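Trainee: Structural data only, the sequence is not supplied:
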């Protein structure tokens, strides 16, 4: 719901978590959130900040993908991109800090596709 109706909050939190690796010190109304809102309201360009964050996350966690993919995903479905980035950050941050309570935990059945012979 938050990704669809208030994406600036999700994008701001994603940026904070990419930059700092944790929610510590996170403020709902941070600069990235306000910047996204300003760009989205005055020109529909909030997706640019999402594209930047997606690239930064990809570099930080050595994930597959490309700048073109980040651009297309951010431009065509910004709310889906923000939610997907948030879930990926949940996964990455839990896997790097095993003692931290998990936000998103992949289920065993989600890890591998069944093999049919």
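Mentor: Now that the structure is in, tell me what you want to look at. Please read all numbers here as calculations on a predicted model, not as lab measurements. Numbering: from 1, shown residues only.
Trainee: use CA for all of it now, contacts and neighbours both
Mentor: OK.
Trainee: List the residues that contact the residue nearest to residue 15 when sequence neighbours are not counted.
Mentor: Spatial nearest neighbour of residue 15, chain neighbours left out: residue 53 (6.2 Å); criterion: Cα to Cα, 6 or more residues apart in numbering. Applying Cα atoms under 8 Å, 6 or more residues apart in numbering to residue 53 gives the contacts 14, 15, 18.
Trainee: In helices, which of those appear?
Mentor: Taking DSSP state H, the ones among those that sit in helices are 14, 15, 18.
Trainee: Mind telling me what element the residue nearest to residue 15 is part of?
Mentor: helix 47-60 (DSSP states H and E).
Trainee: Comparison target, given below:
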């Protein structure tokens, strides 16, 4: 069994390899996404464990995380008002789904701000460092850059 392609005979009796037709180039459609350009593209403005840098926000988040969550959602231009976001977070805490709700919100923030990461990282961050994550997300929308 010969697996080589057939060759063509020329006038001189020499054989030439077959000519292949060029194939059309494949193109992958590019997704368009909303990305807000910041000075630190791809990164959070504040580090995760920088939560004590703003003491008032830290105390408020430790005792009333629903307020910090609702303020962050308000800064994100959420389609729900402050009170509704606050009540949603309280209901999530009561039912044990606060980590899930906060993980989804963190993913929305990353998408809106062009920050690198994935859902597993977001879930782990809120599972083990929930208050610090809420503070970091809140500080992402501060006007002055945090270094």
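Mentor: Sure, I can see it. What you see is a predicted model, and the numbers here were worked out from it, not measured in a lab.
Trainee: Tell me how the two chains score on TM-score.
Mentor: Laid over one another, the chains give 0.67 as their TM-score (TM-score structural alignment, normalised by the length of structure 1), with 88 aligned residues with a Cα RMSD of 1.9 Å.
Trainee: re the thing from before, which among the ones in helices among the contacts of residue 53 of structure 1 end up buried?
Mentor: Buried subset of these (neighbour count, 16 or more other Cα atoms under 10 Å): 14, 15, 18.
Trainee: Looking for the alignment partner of the second one in structure 2.
Mentor: Under the alignment (TM-score structural alignment), residue 15 of structure 1 maps onto residue 73 of structure 2.
Trainee: quick one: that match and residue 85 touch, right?
Mentor: Yes: between residue 73 of structure 2 and residue 85 there is a contact under Cα atoms under 8 Å: 7.1 Å.
Trainee: picking that back up, what's the match for the residue nearest to residue 15 of structure 1 in structure 2?
Mentor: Aligned against structure 2 by TM-score structural alignment, residue 53 of structure 1 finds its counterpart in residue 105.
Trainee: Repeat that for residue 38 of structure 1.
Mentor: Checking TM-score structural alignment: residue 38 of structure 1 goes with residue 91.
Trainee: so how far is residue 99 of structure 2 from its match?
Mentor: Residue 91 of structure 2 sits 12 Å away from residue 99 of structure 2, going by Cα to Cα, to the nearest Å.
Trainee: Looking at the two, which is more packed in?
Mentor: A count of neighbours by other Cα atoms under 10 Å puts residue 99 above the other of residue 91 of structure 2 and residue 99, at 20 against 14.
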